[in-house]
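**Student:** just to be clear, the model below is a prediction. Sequence and coordinates:
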Amino acid sequence: MHTLYTRVALTGSSGFVGSNLLSVLNTAGYMTLSFGRQTVSATRNFELDLRNRFDIQDTLCEVQCLIHCAARAHVMDETLDDPLAAYLQFNTESTLRLATQAAAAGVRRFIYLSSVKALGESTRIDEPFAYDSPLAPEDDYGISKARAEEGLREIAARTGMEVTIIRPPLVYGRGVKANFAAMMRLAGRNLPLPLASVRNKRSMVALDNLVDLIVTCVSHKDAGNQTFMVSDDADVSTPELLSAMTRAYGKSPRLLPCPPSALSLGARVLGKSVVAERLLGSLQVDIEHTKQVLGWTPRVKLEDVLKEMALDSVV
């Protein structure tokens, strides 16, 4: 194992990304500590509730690199009276408290799993977000991630601890839930859908590709104090995605033409404008900087992952 840091701590190790990342780290021979509210197997566990004023500085003295995956996830149908306050508490304030304690404990590198939402909600076709695009969040979740990034850069400048920021778009793979899982089920039923005329482009990242990049950022000497965009490096339109999902079930896609403007109008009437934006709009990221700095390329392809997911899902 050729690594820069071998003693690694991880938050969010029971989550979708974190659980898969932990498995890869352990298999690769890293000494891993897990921080969270749930105990996970095959590692040393320490309690950490990011909603509280925690102090884990003494424990962090054992590690060289801390990967921070835990977060309050983006919620489509938010019910809190003040969601921004909740996002800031969990995603911003706790992140900066954790980073401050890590720096004081002598942690050499802090890897932060941010989000493309720190840059905004959409792009023009073939005008992707890049690693140096300005922060311009449009919702509470994105604001919390952007402010965390700003604070982490200040901590890095003040303390000398390296900070690596990774901004994934939509992450998919076996075990994914929410909208992507719903789209898979819909594609498996192979109902005729009026989406054939949509001409958008969206970047996504397979879970295995994201995990591989994070591990690369632990081991690569040039990953410190860098911001990396990540994707499968193969953007797709909504009809292309749904067609690939349908083929993963061994079926022929049945998509019907309909003007996107009519779909958008219908969504507004039904109060589903946010859903329509994800189906009709574009959101692309440019990973050239990531590939050049790290010599990294995505390892798995969309079609192969969808076939694995189709085997797991119940239509």
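**Tutor:** Yes, it's here. Treat the numbers as computed from the prediction; the structure is a model and nothing was measured. Numbers count the residues shown, from 1 in each chain.

**Student:** hey, let's count contacts and neighbours off CA atoms from now on
**Tutor:** Noted.

**Student:** the stretch 201-315 of the chain: helices as residue ranges?
**Tutor:** Along the stretch 201-315 of the chain, the segments classed as helices by DSSP state H, counting those that start in this stretch run 207-219, 238-248, 260-269, 273-280, 288-294, 302-312.

**Student:** pasting the second one now:
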Amino acid sequence: MNKVILTGSSGFIGQHLHESLLKNSSGVYSLSKEELSGTNKSISESDFFDTNTHENADTVIHLVGAAHSHYSDSEAHFINFELTKKVIKRAVSLNIKRFIFLSSANIYKESKNFIQVDSEVEANSLPNTMKSKLLAEQYIQHVAKNNDIEVVIIRSPLVYGENVKANFASLMRLVGKGLPLPFRLFNKNKRSLVSVYNLVDLIKECIDHPNAANQVFLASDDHDLSTAEMVALMAKVQGKPNLAIPVPVWCFKLAGKLLGKQAVIDRLTGSLQLDITHTKNTLNWSPPYSVEHGFNLAAKK
């Protein structure tokens, strides 16, 4: 396997990917988000990747990103767009052969139908964190057209697994208390998820697969779940009863509007299904791990 420069190595996905790459005896040079960005927004691309240390690397995997609402608009723009610009410029200057960028499936509008890789993206309706992700994608593709570097963009939905944090971990803990939860009627939606184990496997496949060059891929477990199904599986892997109770969805939507939490309710009740046919056919790849495998590991204390 090629020698890899990995950015975002201290993050949730980065830690899993770094460990997996080391098991494959791949040369891995790691940079955390803090090392890459720090507090100095005037950092130049020449400060990335010491030439003597990294000159024999073949691939950059760029995981550093800001996807959560706790980032200000300016922070998200700097991390998602400005840093990405500088990192790929440096990669070009070091004659890196391939640049893999982890983007987000949240650039698509939620839908009840399968989203395909070429589905329309409504840039004007995106929150600023996702606008900056889309800008980064467009810049990466521009660089690839004008330089001798192959790029791979992976658009990922929610990622879960051991040591996951944020909303998935909060819901897992809530279900683990064994209390009745009002999600039984949240059974009409379908959402794509991807375990960190399947995502890591896909990223590794893209490192040296010839067909991955200059492609955009969607990632998922290829097994979509409604919110009710997700809660039931969380209960199962934790050995807890699924005490879901039937509260009408409209009650939640009304409460969301009144409390200013409409975006949270929309994620619980909405659908975001990704069609990964293009990914599977192009790479001759399928997710190797089941959804239950990922939920079991995500439930580990």
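**Tutor:** That came in fine, so what should we check first? Note that this is a predicted model, so its numbers are computed, not measured.

**Student:** before we move on, the earlier item: any chance of the helices of the stretch 201-315 of structure 1 in TSV, plus mean neighbour count and distance to N200 of structure 1?
**Tutor:** Listed next are those as TSV, based on neighbours: other CA atoms under 10 Å; distance: least, CA to CA, whole Å:
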stretch	mean neighbour count	distance to N200 of structure 1
helix 207-219	22	22
helix 238-248	22	7
helix 260-269	14	10
helix 273-280	17	6
helix 288-294	16	21
helix 302-312	16	17
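
**Student:** between these, which one is nearest to Q64 of structure 1?
**Tutor:** Comparison of the helices of the stretch 201-315 of structure 1 against Q64 of structure 1 by CA to CA identifies helix 207-219 as nearest, at 9.5 Å.

**Student:** list the superposition-based mean deviation of that closest one with respect to structure 2.
**Tutor:** Here helix 207-219 of structure 1, set against structure 2 after superposition, deviates by a mean of 0.5 Å using mean CA distance after the TM-score superposition for structure 1.

**Student:** which bit of structure 2 covers that helix?
**Tutor:** Aligned by TM-score structural alignment, helix 207-219 of structure 1 falls on residues 196-208 of structure 2.

**Student:** which other residues reach that stretch?
**Tutor:** 1-2, 13, 16-17, 20-21, 59, 98, 100, 152, 159-161, 212, 219-221, 283, 285, 287-289, 294 (CA atoms under 8 Å, 6 or more residues apart in numbering).

**Student:** residues touching stretch 286-297 of structure 2, excluding its own?
**Tutor:** With contacts defined as CA under 8 Å, 6+ apart, stretch 286-297 of structure 2 is touched by 160-162, 194-198, 201-202, 220-223, 233-234, 237-238, 280.

**Student:** where along the stretch 51-200 of structure 1 do the helices fall?
**Tutor:** With DSSP H, counting those that start in this stretch as the criterion, the stretch 51-200 of structure 1 has helices spanning 57-60, 83-87, 94-105, 140-159, 178-189.

**Student:** mean neighbour count added to these, as a markdown table?
**Tutor:** Formatted as a markdown table, those follow (neighbours: other CA atoms under 10 Å):
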| stretch | mean neighbour count |
| --- | --- |
| helix 57-60 | 16 |
| helix 83-87 | 17 |
| helix 94-105 | 21 |
| helix 140-159 | 20 |
| helix 178-189 | 17 |
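
**Student:** including distance to C217 of structure 1, could those helices go into CSV?
**Tutor:** Shown next, in CSV, are those (distance: least, CA to CA, whole Å):
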stretch, distance to C217 of structure 1
helix 57-60, 19
helix 83-87, 26
helix 94-105, 17
helix 140-159, 16
helix 178-189, 27
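
**Student:** indicate which one of the ones you listed is closest to V75 of structure 1.
**Tutor:** Among those, the nearest to V75 of structure 1 by CA to CA is helix 140-159 (8.3 Å).

**Student:** any idea how many residues pack against L10 of structure 1?
**Tutor:** Neighbourhood size, L10 of structure 1 [other CA atoms under 10 Å]: 23.

**Student:** which residues touch it?
**Tutor:** L10 of structure 1 neighbours (CA under 8 Å, 6+ apart): 18, 22, 32-35, 66-69.

**Student:** so which of those residues wins on neighbours?
**Tutor:** When neighbours are counted by other CA under 10 Å, L22 leads the contacts of L10 of structure 1 with 29 neighbours.

**Student:** so what corresponds to that residue in structure 2?
**Tutor:** In structure 2, L22 of structure 1 lands on H18 (TM-score structural alignment).
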